[in-house]
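Asks: The following comprises the amino acid sequence and a computationally predicted model.
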Amino acid sequence: MTILVTGGAGFIGSNFIRDWIDLVNEPVINLDKLTYAGNLDNLRHVEASPRYTFVQGDILDTDRVRSLLAGHEVRAIVHFAAESHVDRSITGPDQFVQTNVVGTAQLLQAALERWQHGQNIRFLHVSTDEVFGSLEPDDPPFVESSPYLPNSPYAASKAASDHLVRAYGQTYGLPVLTTHCSNNYGPHHFPEKLIPLLIHNATSGKDLPLYGDGRQVRDWLYVSDHCRALRLVLADGQPGTTYNIGGNAERQNIEVARTVCAALDRQQPLERGRSYSDQIVLVRDRPGHDRRYAINSTKLRNELGWAPLENFDDGIGKTVQWYLSHPGWVEAITSGTYRDWIARQYS
């Protein structure tokens, strides 16, 4: 048997595949279109493994997906492939609808066809807490039954894909599972997202831009903890069920920036006792910016025995250390197109 991972060259997908090859004696096929955030360098560690196969392709290519499912004993699909950056969804929402909504629908249909022909297959859909919208400071964290109130095109496209996944389970009986995770961080994270952007800019002597007043709150989850939760859900989750995965580490963005700077101050000190935190600047807020996210993972803890192992300060320390130890990886992906986009976004 084998599993099919979509979007496995991205941040979370590549971490999932590396952990899978190291920890699970089962083959994995990685289907990835290799857009700007997909990077095969993320998978050098496993590319020589006989249990790993890479296929360059788009989830919108139904013939390619059907061929993979028919040609291999695929027992499960782990669906990461998505456009995922809120800022990019604001400036170009069409691609988010195509990939996140239409792509998920076509992938579900291909899985359903194999399942109806007797292939035992599970569909694990990796979603986000952003589908639930924004919390007030004193609101309790999101639970699996929280109402959907997406505020960005990205969140709306993921909400739509969540509903499609549920519908295929309810209508056709396809064994589907959905997870909602909080903000991930860790190695191999493309530096358009907050933490790797802070590290990259700080070590490049640039401003560390924070939207608005910098007081937006996110719940932070170390990526290896997320991947471990996904393995548990895939193995033992009840079909038709959703599970929240949170790091129990709510932090304001300004606190995150200061924690990153403190780790950099320890690991790569600046001259004359200066701190990287001196580079923090506030910039114009983005439209529809959600104020707070928080995840309640009690269901996952109680049913499957999962809990995050990494605390935030140690996780940030490990993340900073990884980026400082891999300057070539950073340089290779921060190309001209990336620099142009960052300049437009934070000008």
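Replies: Everything's here; your move. Numbering: from 1, shown residues only.
Asks: Please make it C-alpha for all contacts and neighbour counts, starting now.
Replies: Noted.
Asks: List the buried residues in stretch 205-224.
Replies: 207-211, 214, 216-224 (16 or more other C-alpha atoms under 10 Å).
Asks: what sits against Pro50?
Replies: For Pro50, the residues meeting the contact criterion (C-alpha atoms under 8 Å, 6 or more residues apart in numbering) are Pro27.
Asks: Also Gln345?
Replies: The contact partners of Gln345, taken as C-alpha under 8 Å, 6+ apart, are Asp87.
Asks: How far off centre is the host helix or strand of it?
Replies: Secondary-structure element containing Gln345, defined by DSSP states H and E: helix 336-346. Between the centre of helix 336-346 and the centre of its chain there are 21 Å (C-alpha atoms, centre = their mean, to the nearest Å).
Asks: Take this one as well and set it beside the first:
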Amino acid sequence: MVKKKVLVTGGAGFIGGNFVQYMVKKYPQYDIYNLDLLTYAGDLTKHKEIENEENYHFLKADIADRDAIFALFETEKFDYVTHFAAESHVDRSITDPGIFVKTNVLGTQVLLDASKKIGVTKFVHVSTDEVYGELDFDPTTFFTEETPLEPNSPYSASKASSDLLVRAYHETYGLPMNITRCSNNYGPYHFPEKLIPLTISRVLNEEKVPVYGDGKNIRDWLHVIDHCAAIDLVLHEGVNGEVYNVGGHNERTNLEVVKTIMSTLGRSEDLIEFVADRLGHDKRYAIDPTKLEQLGWKPTYNFEKGIAQTIQWYLDNKDWWEQIISGEYQKYFEKQYTSKLQS
């Protein structure tokens, strides 16, 4: 039997990395290809447990490198593409918007062109609720798949642009695709610059935790494993051409999240340090996932269960995030993979 080939772009990142592990373990009958450029947030140490599995393969490439991507697609003839690869940190997009356009927009176009050329079975584009802009604090309002796109940061604008490209390739060329838009993810292997792992690591080190503005901005939190299950379902059951929102119905202010972590770890709230607010900081995100639930998805984690598990994971895996903070993880690829790629 010929194995189906699933390409996961950005599989050394947080969400893509969890998805790679999820797919390798759940589908031994598939070959899972992890394609990543290994920029500052790309970490292969998280895959030590699966790197020797027969159905796991790592490919180092830039999604914006047309020649390299076309050569890979022509050689491997992927059946499915799940596209996670993106520059994703809003603060970095404010400082350097250009790299976000290059990776998130031009890189997506290259993948679409390559997918169209070989005729993939499905292209799943993993996007974000941030493309919808912001909601007010009315708890009865939610983003739906029909909400207009009104991105407010260079990051979310680049993601909205890539969403529209994916839609256009479906409408113009008939490329089979789905777009998913998720709320804020959390869980194992979250890069330490993001709110939850940043707070955990700094609290454990008795360091001040920066909180933007008054900390009242609200996010809907989604456990990364619930997100992986959603992508899996959309990949196999999603109606061609449709958009699906993935949300956890776990709204919390940023300050509530920080205080929950401090309370769980038994640390004083004196470690909180309010700092100048982020430029264009959206007030609130909240997703209505009804459409995806009708497809058969339900989240398994509420925030209380998920954050407790996540905090415990960081306590149990200090070696991982300490080497991320120190930058030592960046040496892993050279040590572990260079000789394999040269052979």
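Replies: That came through fine. Note that the structure is predicted; figures quoted are calculated from it, not measured.
Asks: count of neighbours near the closest residue to Glu206 of the second structure other than its chain neighbours?
Replies: Across the structure, with C-alpha to C-alpha, 6 or more residues apart in numbering as the measure, the residue nearest Glu206 of the second structure apart from its sequence neighbours is Leu271 (7.4 Å). Using other C-alpha atoms under 10 Å, the number of residues around Leu271 of the second structure comes to 18.
Asks: ok, now how distant is whatever residue of the first structure lines up with Leu271 of the second structure from Arg215 of the first structure?
Replies: Matched by TM-score structural alignment, Leu271 of the second structure corresponds to Gln279 in the first structure. When C-alpha to C-alpha, to the nearest Å is the yardstick, Gln279 of the first structure and Arg215 of the first structure sit 17 Å from each other.
Asks: Over to Leu124 of the first structure?
Replies: Applying C-alpha to C-alpha, the value for Leu124 of the first structure to Arg215 of the first structure is 33 Å.
Asks: Equivalent analysis for Ser67 of the first structure, please.
Replies: Taking C-alpha to C-alpha, one finds Ser67 of the first structure at 48 Å from Arg215 of the first structure.
Asks: which non-adjacent residue is nearest Gly10 of the first structure?
Replies: The spatially closest residue to Gly10 of the first structure, leaving aside those adjacent along the chain, is Gly38, at 4.6 Å (C-alpha to C-alpha, 6+ apart).
Asks: was I right about that neighbour contacting Asp32?
Replies: Yes. Distance between Gly38 of the first structure and Asp32: 7.3 Å, which falls inside the contact criterion (C-alpha atoms under 8 Å).
Asks: These two: which is more packed in?
Replies: With neighbours defined as other C-alpha under 10 Å, Gly38 of the first structure and Asp32 compare such that Asp32 has more, 24 against 20.
Asks: To which residue of the second structure is that one aligned?
Replies: Applying TM-score structural alignment, one finds that Asp32 of the first structure aligns to Asp36 in the second structure.
Asks: Helices of the second structure, start to end?
Replies: Secondary structure of the second structure (DSSP state H): helices located at 14-26, 66-76, 90-95, 97-100, 107-118, 154-173, 195-204, 224-237, 254-264, 290-295, 303-316, 318-326, 332-342.
Asks: Which one of the ones you listed lies nearest to Glu134 of the second structure?
Replies: With distances scored as C-alpha to C-alpha, the stretch of the helices of the second structure nearest to Glu134 of the second structure is helix 154-173 (11.0 Å).
Asks: That closest one vs the first structure, average distance?
Replies: With both structures laid over each other, helix 154-173 of the second structure and its partner residues in the first structure are 0.2 Å apart on average (mean C-alpha distance after the TM-score superposition for the first structure).
Asks: Alright, I will stop here.
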